[in-house]
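Student: have a look; sequence and predicted model below, questions after that.
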Amino acid sequence: MSTQVLPQALYQYEEKLRTHDTQIVSVTPLLQLSDEDRALFESASPDDVAIAVTSTIFFAQGGGQPSDTGTMTYSSSSTTSIFNVTIVRKSPSGFHLHLGNFSSPDAVHFKPGDTVHQAIDGAKRDLHSRVHDAGHILSLAVGRMTNFAPDVTELKASHHPDAAFVEFKGYIGGTIEYNLMDYCREIVAAELPVKVHWWEEKELRKQCVFVPEVMDFGGEGGLFRAVDIEGAGAYPCGGTHVENTGFVGTIIVRNITHAKGASKIWYGVYDWSDWK
């Protein structure tokens, strides 16, 4: 695979984009990928194909957030070919690999230089953004509950809708869950703006309530990406986000579990349509 042109991750700068035209860099059957790249797709089908492009609106799985799904379409006067994107991962080479398959076995495969039309599943992106920001709000809530959860440190999080959690080093008692949900309800009701910033590391550590030792979401010029829930707190983050906290919906603490000196807060997000 050529490494002369690296893709521009447009979702990091233009989160509202749902469609985008881009150019094909490479089309590689899964089994022809390098061992390093193939290892990114544990549940892939042997018939899957990985496509790299010059720029993309597809979020690549990472930071606990699932990737976008959607389609890439090539149209000409004589044919239309649709590629269904099922998962996106960032290769160590820097390319975003869009894995999936063509909608028809007779479809004309893309070739380098072709212009294709990207379209992501907007409803799924919105859900992932809601769940992701709910995790940040929940972490901010824990930081407020020092009487109930003293000396705890955030470790990691998963923002998969069916298995969302935030994990902390230290003990968080189960009786805190209603206090956490009350605080989350306040933040959601306040409709606080959610803004993305690019900061130098010094500014990042000054502005953010938590900064991990290792950060893998840096941008050009030594800047790091952060999300700021204005009036509540900021976090280093490479994920996608809602416009304001009102879009998150109701945050429910499902359970709090403990293992090896750590506490996991399992949560979900809901809106009125979920209860119908």
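Tutor: Received, thanks.
Student: use CA for all of it now, contacts and neighbours both
Tutor: Fine.
Student: isn't T54 up against T3?
Tutor: No. Assessed by Cα atoms under 8 Å, T54 is found out of contact with T3, at 10.8 Å.
Student: who has more neighbours out of these two?
Tutor: A direct count of neighbours by other Cα atoms under 10 Å for T54 and T3 places T54 higher, at 19 against 10.
Student: can you pull the contacts of that one?
Tutor: T54 sits next to V5, L6, P7, Q8, T22, Q23, I24, V25 when contact means Cα atoms under 8 Å, 6 or more residues apart in numbering.
Student: give the contact list for the residue nearest to F58 when sequence neighbours are not counted.
Tutor: Computed as Cα to Cα, 6 or more residues apart in numbering, the closest residue to F58 that is not its neighbour in sequence is D68, at 5.4 Å. Neighbouring residues of D68 by Cα under 8 Å, 6+ apart: F58, F59, A60, Q61, T86, I87, V88, I120, D121, K124, R125.
Student: where do the strands of the stretch 1-150 of the chain begin and end?
Tutor: For the stretch 1-150 of the chain, the strands defined by DSSP state E, counting those that start in this stretch cover 8-9, 19-29, 49-53, 55-56, 70-75, 80-90, 96-102, 115-120.
Student: what is the longest helix along the chain packed up against?
Tutor: Longest helix in the chain, counting residues (DSSP state H): helix 122-144. When contacts are defined as 3 or more Cα pairs under 8 Å, 6 or more residues apart in numbering; DSSP states H and E, helix 122-144 sits against strand 164-169, helix 177-189, strand 262-270.
Student: out of these, which gets nearest to H109?
Tutor: H109 lies closest, by Cα to Cα, to one member of these: strand 164-169, at 36.8 Å.
Student: that closest one vs strand 262-270, what angle?
Tutor: Using axes from the mean of the first three to the mean of the last three Cα atoms, to 10 degrees, one finds that strand 164-169 and strand 262-270 are set 160 degrees apart in direction.
Student: putting a second one here so we can go through both:
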Amino acid sequence: MPETTFTDATQPLFRDDAYLSTCEARVTGINARGGIELDRTVFYATGGGQPGDTGTLKLADGRDLAIDATVFGETKGRIVHVPSGDAPLPVIGETLTAHIDWERRYRHMRMHTALHIICAVLKTQISGCQIGDMESRIDLNIPEPPDKQAVQNAVMRAIEADHAISTEWITDAELDANPGLVKSMSVQPPRGSGLVRLVRIGENFDLQPCGGTHVKSTREIGSLLVTKIENKGRQNRRIRIRLDT
């Protein structure tokens, strides 16, 4: 199948409202592997340790096309929806309705926010993370393993404090002037548009660049269990968590 090109980037509706679960969109391209590109989407594309969304695209003929993964395309700004199997694809210009698997996404939102809290509680840098709907992990630059119960208690205090979570934007220059905002050692915030998105927890609990999806308040995370803390190198400690509800 030849690749079809287009000029406009995909509008990432999830970036401004993570609670949107559906939207109308227009097909703007089909890539060489059958991936579907839309002018706008509620599907989060894999990045920052958070998996891409799954769900369905309801086509103009009434069919539901299952989407197994969502990734960024080779061209910057384009999001690709990867369909399941060999079902017939929509045509370019077609208007359809996108629906994410909301239950899975919401668990990712709770998990992702919980990992921010762990980083803030331990006041250190992140060397890696992997978010799942059942279990997640975060790797932190810590010389000695922290006490598991102490981490559990501190995280639950932050959750129960019901801190509000919001996003804001700063310029690349403002980020350069405040390098301490960057908590990740392995992945730098995306640059090039001139603006960087920050996620804030409470007034002063945590503030760091992040393009992922998050809940609106820490209390939405619910009961959380720190299941294991592992040594993964001289200064790398892996903390595993799961949602208890």
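Tutor: That came through fine. Given the structure is predicted, the values throughout are model-derived calculations rather than measurements.
Student: would you pull the TM-score for this pair?
Tutor: Put the two chains on top of each other and the TM-score (TM-score structural alignment, normalised by the length of the second structure) is 0.88; 237 aligned residues with a Cα RMSD of 2.2 Å.
Student: export the strands of the stretch 1-150 of the first structure to JSON lines and tack on mean neighbour count and distance to A163 of the first structure?
Tutor: Compiled in JSON lines, the strands of the stretch 1-150 of the first structure are given as follows (neighbours: other Cα atoms under 10 Å; distance: least, Cα to Cα, whole Å):
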{"stretch": "strand 8-9", "mean neighbour count": "17", "distance to A163 of the first structure": "26"}
{"stretch": "strand 19-29", "mean neighbour count": "18", "distance to A163 of the first structure": "28"}
{"stretch": "strand 49-53", "mean neighbour count": "24", "distance to A163 of the first structure": "27"}
{"stretch": "strand 55-56", "mean neighbour count": "24", "distance to A163 of the first structure": "27"}
{"stretch": "strand 70-75", "mean neighbour count": "19", "distance to A163 of the first structure": "22"}
{"stretch": "strand 80-90", "mean neighbour count": "20", "distance to A163 of the first structure": "18"}
{"stretch": "strand 96-102", "mean neighbour count": "25", "distance to A163 of the first structure": "23"}
{"stretch": "strand 115-120", "mean neighbour count": "20", "distance to A163 of the first structure": "22"}
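Student: distance to P161 of the first structure for the ones you listed - can I get that in CSV?
Tutor: Listed next are those as CSV, based on distance: least, Cα to Cα, whole Å:
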stretch, distance to P161 of the first structure
strand 8-9, 23
strand 19-29, 23
strand 49-53, 25
strand 55-56, 23
strand 70-75, 18
strand 80-90, 16
strand 96-102, 21
strand 115-120, 17
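Student: closest to G238 of the first structure out of the ones you listed?
Tutor: strand 8-9 (10.6 Å).
Student: what stretch of the second structure does that closest one fall on?
Tutor: Strand 8-9 of the first structure corresponds to residues 11-12 of the second structure when matched by TM-score structural alignment.
Student: looking at the strands of the stretch 1-150 of the first structure, which is nearest to I256 of the first structure?
Tutor: Ranking the strands of the stretch 1-150 of the first structure by proximity to I256 of the first structure (Cα to Cα) places strand 80-90 first, at 29.8 Å.
Student: give the aligned range of that closest one in the second structure.
Tutor: With TM-score structural alignment applied, strand 80-90 of the first structure matches the range 62-72 in the second structure.
Student: how far is that stretch from where the chain is centred?
Tutor: With Cα atoms, centre = their mean, to the nearest Å as the basis, stretch 62-72 of the second structure stands 18 Å off its chain's centre.
Student: same check on stretch 66-73 of the first structure?
Tutor: Relative to its parent chain, stretch 66-73 of the first structure has a centroid offset of 13 Å by Cα atoms, centre = their mean.
Student: for that stretch, measure first residue to last.
Tutor: Distance between the boundary residues of stretch 66-73 of the first structure (Cα to Cα, to the nearest Å) amounts to 22 Å.
Student: swap in stretch 72-87 of the second structure?
Tutor: First-to-last residue span, stretch 72-87 of the second structure, Cα to Cα: 22 Å.
Student: again with stretch 191-204 of the first structure
Tutor: 24 Å.
Student: also stretch 189-201 of the first structure?
Tutor: So stretch 189-201 of the first structure: terminal residues 31 Å apart, Cα to Cα.
Student: what stretch of the second structure does it fall on?
Tutor: Per TM-score structural alignment, the counterpart of stretch 189-201 of the first structure in the second structure is residues 160-172.
Student: what sits up against that stretch?
Tutor: Contacts to stretch 160-172 of the second structure, defined as Cα under 8 Å, 6+ apart, come from residues 191, 194-202, 214-219.
Student: center of the second structure - which residue?
Tutor: For the second structure, the residue nearest the mean C-alpha position is G212 (3.0 Å; Cα atoms, centre = their mean).
Student: quick check: it touching D17?
Tutor: No. The pair G212 of the second structure / D17 is not scored as a contact, 11.0 Å apart, by Cα under 8 Å.
Student: thinking again about what came up before, can I get the helices and strands packed on helix 122-144 of the first structure in JSON lines with mean neighbour count?
Tutor: Listed next are those as JSON lines, based on neighbours: other Cα atoms under 10 Å:
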{"stretch": "strand 164-169", "mean neighbour count": "22"}
{"stretch": "helix 177-189", "mean neighbour count": "18"}
{"stretch": "strand 262-270", "mean neighbour count": "21"}
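Student: out of the ones you listed, flag the one nearest G143 of the first structure.
Tutor: Nearest of those to G143 of the first structure, taken as Cα to Cα: helix 177-189 at 9.9 Å.
Student: next helix or strand past the closest one?
Tutor: Heading C-terminal from helix 177-189 of the first structure, the first helix or strand you meet, by DSSP states H and E, is strand 194-200.
Student: which parts of that following strand are buried?
Tutor: Neighbour-count burial for strand 194-200 of the first structure flags V194, V196, H197, W198, W199, E200 (criterion: 16 or more other Cα atoms under 10 Å).
Student: for stretch 130-148 of the first structure, same thing?
Tutor: Across stretch 130-148 of the first structure, burial judged by 16+ other Cα under 10 Å covers 130-143, 148.
Student: and what of stretch 227-236 of the second structure?
Tutor: The neighbour-count check on stretch 227-236 of the second structure (16+ other Cα under 10 Å) flags I229, N236 as buried.
Student: counting neighbours, what do you get for the nearest residue to S129 of the first structure once chain neighbours are set aside?
Tutor: Of all residues not flanking S129 of the first structure in the chain, H241 sits nearest, at 4.5 Å (Cα to Cα, 6+ apart). Applying other Cα under 10 Å, we find 26 residues neighbouring H241 of the first structure.
Student: give the contact list for whatever residue of the second structure lines up with H241 of the first structure.
Tutor: With TM-score structural alignment as the criterion, the equivalent of H241 of the first structure in the second structure is H214. By Cα under 8 Å, 6+ apart, the contact list for H214 of the second structure reads A18, H108, M109, R110, H112, T113, I165.
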